[in-house]
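Engineer: Quick one: sequence and predicted model below, then my questions.
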Amino acid sequence: MSAETLLLTILLLPLAGAAGIIITRRNPDVREGVTLLCSALIAALVVVLANRFMDGETFALTLIEPVPGIAISFKIEALGMLFALIAGILWLVTSIYAIGYMRGHNEQNQTRFFAAFAVSIAATMGIAFSANLFTLFLFYELLTLSTYPLVTHAGTPEAKQGGRVYLGILLGTSIALFLLGILVTWSLTGRVDFEPGGILSGHIDPAWAGLLYALFLFGIGKAAVMPFHRWLPAAMVAPTPVSALLHAVAVVKAGVFTILKVTIYIFGSDFILSNDVTGGLIWMAAATILIASMVAMTKDNLKARLAYSTVSQLSYIVLGAMLASKAGLIGASMHIAMHAFAKITLFFAAGAIFVAWHKKKVSELNGLGRAMPVTFTAFFIGTLSIIGLPPFGGMWSKWYLALGAVETTQLLLLAVLMISSLLNIIYLLPIPIRGFFSKPESGEHYTEIEEAPKSILLAMVITSTACIILFFYPDPFYRLASLAVGGY
């Protein structure tokens, strides 16, 4: 298969899958078979693509040029390959999980759910492979629109309100700020292509570069930097597979991925470092890390606690991007992967608890680990990876982020990272401890094992095992992160 054909296939296959899901809607078994087949093919193809990319093959594709000099085009570089690899693999795992969850919880409108899920992955792949800001912006907006039906899936007043917040903040920030940043970049340079070393040097007064970076930082609302973070907790009204998609696979990762793309390929790390472009802005990321962690400590609702944890963890990646040093950028890129596998494990566990025992609150989990040992063990592993302890993959990304802070002599930011890890312990570790060691309340006695459906358990076992494997074998993501920092 030629490079162009392979790239186009990956972009179009999820859309074909969505069509197949709608066509087979009257037969749930066939419909879910289409979902699994499509997601398995995507996972296999992105692995093939990654291998061919690492062997030195180039991938580029231009579809149309609606405005002279601005085309809808795609080009694979290392950072995009890393993002696509995570999204492709985790779509398959999430699909396995979603089938068990949707059936186990007897959810309505499952065809719409799986179809929108597939379209959102198509948008994610478009973001990953975008060759310029114009193409990225189109797919960024498509991702927002395609995930809206997932957020409002329940159809309740609470779900509709959450959807309004979700759509309002993400569309508002992208149109008012992100698009403005793209237009300013185009007016200054006459182009919006992603290039190693950036395209702004020599085209903008360094005194104004910080303002332009701020347009991107706050305009890319999916990165959830405070104060534009409220959409993310609001979206927790969605079913747990959607929460997993939002927090680990597609939406939030699309946000921080875009921040990294703009940093590396529009501004350029040398330009940022030599002109202190992100000087004051970096403290917005630092504040988000700490404030979101402290808010997470106050949440008794398990998904809400995990949501604010995600807000905090995303700003690790934003902080690494704004450090702009080699180690900081590598740490930020690796944290996209390490956080994805750990956080999706935590959400999978939260959904399993809800399906099996209909419990949503941390205070209700005392002793439940005795009835759900697999679920709470997976949660424990995901927790330790989020904290950044060995032997779990999350250690490596935090290590490089810390090195980035040291490289740039930002010792206060190093302290922020260390304090945040301590806060991670405070709001996450008590959950598995409650499950395994606390005495059940309300007279409940957990004497028999009663786990969630097998497909849910399988997905959790895969992602929690990956958290361990990535400690011993982080090479694929490390190599891609290193290549991204070094260029195409």
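Structural biologist: Here it is on my side, so go on.

Engineer: make it CA atoms for all contacts and neighbour counts henceforth
Structural biologist: Noted.

Engineer: Which strands or helices does whatever helix or strand L82 lives in pack on?
Structural biologist: Assigned by DSSP states H and E, L82 falls within helix 78-104. The contact analysis (3 or more C-alpha pairs under 8 Å, 6 or more residues apart in numbering; DSSP states H and E) places helix 78-104 against helix 28-54, helix 110-129, helix 240-244, helix 251-262, helix 326-357, helix 454-472, helix 475-486.

Engineer: Below is structure B, check it against A:
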Amino acid sequence: MIWVVLIPLVAAALTAGLSPFLSERSRTPERLAIGGAFLQALVMIYIVMGVVSGNTDVQTGPWVLAEPIAGIPMAFHFETLSLLFALVASILWFATTLYAAGYMRAHGETRLPRFYCFLGVAISATLALAFSANLFTMFVFYELLTLSTWPLVVHTEDETARRGGRTYLGILIATSIGLFLPAIVWVYQLSGTVAFTSGGVIPAETSGAVLSVLLLMFVIGVGKSAVMPAHRWLPAAMVAPTPVSAFLHAVAVVKAGVFALTKIVVYIFGFSVSSELLAHWVIWLPAITILLASLVAMREDNLKRRLAYSTISQLSYIVLAVLLFSPEGTLAAGMHITMHAFAKITLFFAAGAILIASHCTRVSELDGMGRRMPLVFICLAIASLSVVGLPPTGGLWSKWFLGQSIVTSDYPGAWVLLGVILVSALLNSIYLLGIAVRAFVRPFAGNTTIKAVPRTMQAAMLIATGATLLLFLLPMPLYEWLSTLSWSTLSETIPAGRR
């Protein structure tokens, strides 16, 4: 079933092959993208349901694509974390393509075949990264994801886009080549393997100092997780069209970063090293990022940049949970990856709809617009509640389990970390819910003409918002599925590196 990663590539290849014969008005690129995304989502749902139900027709791997280095193959497999990430990415890729079909036309964007082609390559790289069976395979597709999303960031090809693209590419390449890759080599030197293995692969005799430095290299080196100081690429990437911003924040890039860190902690370090790990100082990197990014978001008037700094803060919730080195922390991370994805994509969808309808890009311009665009601002308000962690949204549960994992951890500064989360929640409510309040409560300025939002954009917003509400009502299936994540029985037969 690993061929599932090829579905977006096929759609991208068809788009590229047909593009010389298509006019600018042709809807073929959108139809191919939406069709491929819908098929992708259906196949992933089938795979997940098959694995969860124990259907033997659905194989879980491993699959070896090649072995470019002796003893280190490019290999793939299915496990709970990878299936969760791939399922969320597939569903939201469909929502993104549906949204883009309306947005790109309404905003007068050109070069649509190229746009949908790279969008397909990027989601394919995301899925391949999700199913990676070792660090080598993960690194290859991590880099491919960076390279395939860069054309999306600079899509408009003006000077602002090029400048943002340089920052985007420069930081992500520098951190991955300078820290992520050396960390992988170091793991191989220490353990003789780069395979994702239950219990981790780091030898028990490894010193705490070495473990701490290695962990720090991964936390900063996986720059897509946007932990400060490796965060500037994310606001810089907001020069991209709004569907790309939504894609980066909820579907692919940033979620790929925190997902990669989660797998590295669980299957490379393992939880048993926590007693030897001097990581009690490393965990303060995401804690500080949570607060600083929230404070910056409060000062941002540009709506997309405010959402970007919100994402930086929320990603560090996930990193903090993972660095607790506990099953409870990992479960909370998986919950928040899911809850935040649906909420944040809704916020970006709303920002794009506001731009299309009114050409407004600043929070200060939104006074009274809630009564003129009720659907958009209701969706924005619901998504904001989820990011803050309030009912009736799924974000409540991920914040609940995050707080629970902190309180039950052995970390001596647990209550301080819990205080960081609570203060951040207060800041989140100010800079996110404040948008909805001014849109519905303040008087309308009356100098803005409101246009209709394309139906495909509205449909995408409703899908994401509906999922956010549904996850509040039905959190237990996700919780129980994540609870089946095995800490000790991941296949030991994965040919993903010398042991």
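Structural biologist: Alright, I've got the coordinates. Quick caveat: nothing in here was measured; it's all calculated off a predicted structure.

Engineer: returning to what we had before: now render the helices and strands packed on helix 78-104 of structure 1 as a markdown table, adding mean neighbour count and distance to Y101 of structure 1.
Structural biologist: A markdown table is the format used below for those (neighbours: other C-alpha atoms under 10 Å; distance: least, C-alpha to C-alpha, whole Å):
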| stretch | mean neighbour count | distance to Y101 of structure 1 |
| --- | --- | --- |
| helix 28-54 | 19 | 12 |
| helix 110-129 | 25 | 11 |
| helix 240-244 | 25 | 8 |
| helix 251-262 | 25 | 20 |
| helix 326-357 | 27 | 7 |
| helix 454-472 | 20 | 7 |
| helix 475-486 | 19 | 30 |
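
Engineer: quick revisit: which bit of structure 2 covers the helix holding L82 of structure 1?
Structural biologist: Mapping helix 78-104 of structure 1 onto structure 2 (TM-score structural alignment) gives residues 80-106.

Engineer: Next up, the contacts around T383 of structure 1.
Structural biologist: In this structure, T383 of structure 1 makes contact with 342, 346, 428-429, judged by C-alpha atoms under 8 Å, 6 or more residues apart in numbering.

Engineer: now the residue nearest in space to the middle of structure 1: how far from I317 of structure 1?
Structural biologist: By C-alpha atoms, centre = their mean, structure 1 has its centre lying nearest to K253, at 2.8 Å. According to C-alpha to C-alpha, to the nearest Å, K253 of structure 1 stands 10 Å off from I317 of structure 1.

Engineer: Please enumerate the shared neighbours of the two.
Structural biologist: I336.

Engineer: which parts of the longest strand along structure 1 are buried?
Structural biologist: Across structure 1, the longest stretch assigned as strand under DSSP state E is strand 60-67. For strand 60-67 of structure 1, burial by neighbour count (16 or more other C-alpha atoms under 10 Å) applies to 60-61.

Engineer: mean shift of the following helix or strand past that strand relative to structure 2?
Structural biologist: For strand 60-67 of structure 1, the following helix or strand on the C-terminal side (DSSP H and E) is strand 70-75. Its aligned residues in structure 2 lie a mean 0.4 Å from strand 70-75 of structure 1 after superposition (mean C-alpha distance after the TM-score superposition for structure 1).
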